[in-house]
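A.B. asks: Predicted model follows, preceded by the sequence.
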Amino acid sequence: MLAYIGLGSNLNHPKKQIKNALIALNYTKGIKVGGLSNMYQSKPIDGSKQPDYINAMCQVDTHLTALELLHVCQDIEIKQHRVREKKWSARTIDLDIIIYGVQVIVSTQLIIPHPKMMNRAFVLVPLAELEPNLKVPVLGPIQNLIDNLDTTKLVKL
């Protein structure tokens, strides 16, 4: 199964945090990182005073279920000292499953496609970099989603 995972960090050397998470993903049994976007810098989405975020997108090939993949991502976050104090607070690492094949999943633990992806340039732009002709389940062509966003504040690193 091809899945896309968004990676983000704004604490403790964000680029290094993203690289460490990618290494951890790739060393996990049943997961092979197959592609990686460039990194992008963006302001916090809530406008709060915290460091800018660094984001990237990776493609993984996995035989894990979506929930198993979620648990792997959460374990990596814990190992990299992710603290969940409040929504949209600064973090060492954030791993979000954005797309899992063509599946649509709605559960108390996981919603796929990611329910906020269509509002986030820092998700869509790097995703389109990996799959420019992607048709996002339920939402349609990725380029149409990007065309509805302001991408001018997203800085490619």
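C.D. replies: Alright, I've got the coordinates.
A.B. asks: Please make it C-alpha for all contacts and neighbour counts, starting now.
C.D. replies: Will do.
A.B. asks: sec struct for residue 125, please.
C.D. replies: Assigned by DSSP: H, G, I helix; E, B strand; the rest coil, the conformation of residue 125 is helix.
A.B. asks: ok, and here's another one to check against it:
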Amino acid sequence: MNTAYLSIGTNMGDRETHLREAVRMLGDLPSTRVDGVSSIYETDPVGFEEQPAFLNMAVRLKTELAAEELLGECQRIESELGRVRTVRWGPRTADLDILLFNDEGVQTEKLTVPHPRMHERAFVLVPLLELEPGIRPVLERRFPGFPAVNLEEGIRLRQPGGEAEPE
């Protein structure tokens, strides 16, 4: 059984519903179960900044799918949740990224694992480290200078009921 860590983000439509649906759909994949879910965080956009705030979370999966099969399923889920790829780092209903897959490095035309920019993104690291605090030494080994970003800037824990904690 493989262990995969994913980042899920959304900033369009009913953001919380998109996150819940993505997690449900991941759990419905063949030979796959959701083994852990982080809290939801509200985060400032990165890259293309003229867009609404995102909701982000991390998910741990146990799966018999191979890394590229999981990527295909993630892209299918994004599509089913209404994602249309128009602007790089632009608004989206769903974004599912494979961050880690076992302790493997994967390098294909379609997939790079560990995710090559994860150490630069608080919206990825904060939920991941909440979900799996013991993974920090692995990330420090993989990414010299880890973390490459302030883990307190531009990210707020989402409170039950939909409000973000003040910064």
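C.D. replies: Yep, it's here. Being a predicted model, the structure only gives us computed values, none of them experimental.
A.B. asks: Identify the single longest strand in the first structure, thanks.
C.D. replies: strand 53-62 (DSSP state E).
A.B. asks: distance from that strand to the second structure after superposition?
C.D. replies: Overlaying the second structure shows strand 53-62 of the first structure at a mean distance of 0.3 Å from the equivalent residues (mean CA distance after the TM-score superposition for the first structure).
A.B. asks: Relative to the whole chain's centre, how far out is that strand?
C.D. replies: Relative to its chain's centre, strand 53-62 of the first structure lies at 5 Å (CA atoms, centre = their mean, to the nearest Å).
A.B. asks: what's the answer for stretch 13-21 of the second structure, then?
C.D. replies: The answer for stretch 13-21 of the second structure is 14 Å, by CA atoms, centre = their mean.
A.B. asks: on that earlier part again, please work out which residues of the second structure line up with the longest strand of the first structure.
C.D. replies: Aligned using TM-score structural alignment, strand 53-62 of the first structure spans residues 54-63 in the second structure.
A.B. asks: how about that stretch: buried residues?
C.D. replies: Across stretch 54-63 of the second structure, burial judged by 16 or more other CA atoms under 10 Å covers 54, 55, 56, 57, 58, 59, 60, 61, 62, 63.
A.B. asks: do the same with stretch 62-70 of the first structure
C.D. replies: For stretch 62-70 of the first structure, burial by neighbour count (16+ other CA under 10 Å) applies to 62, 66, 69, 70.
A.B. asks: Select from these every entry located in strands.
C.D. replies: If you go by DSSP E, those have residue 62 in strands.
A.B. asks: Sort out which one of the buried residues of stretch 62-70 of the first structure lies nearest residue 14 of the first structure for me.
C.D. replies: residue 70 (21.0 Å; CA to CA).
A.B. asks: Dead centre of the second structure: give me the residue that sits there.
C.D. replies: By CA atoms, centre = their mean, the mean C-alpha position of the second structure lies nearest to residue 7, the distance being 0.8 Å.
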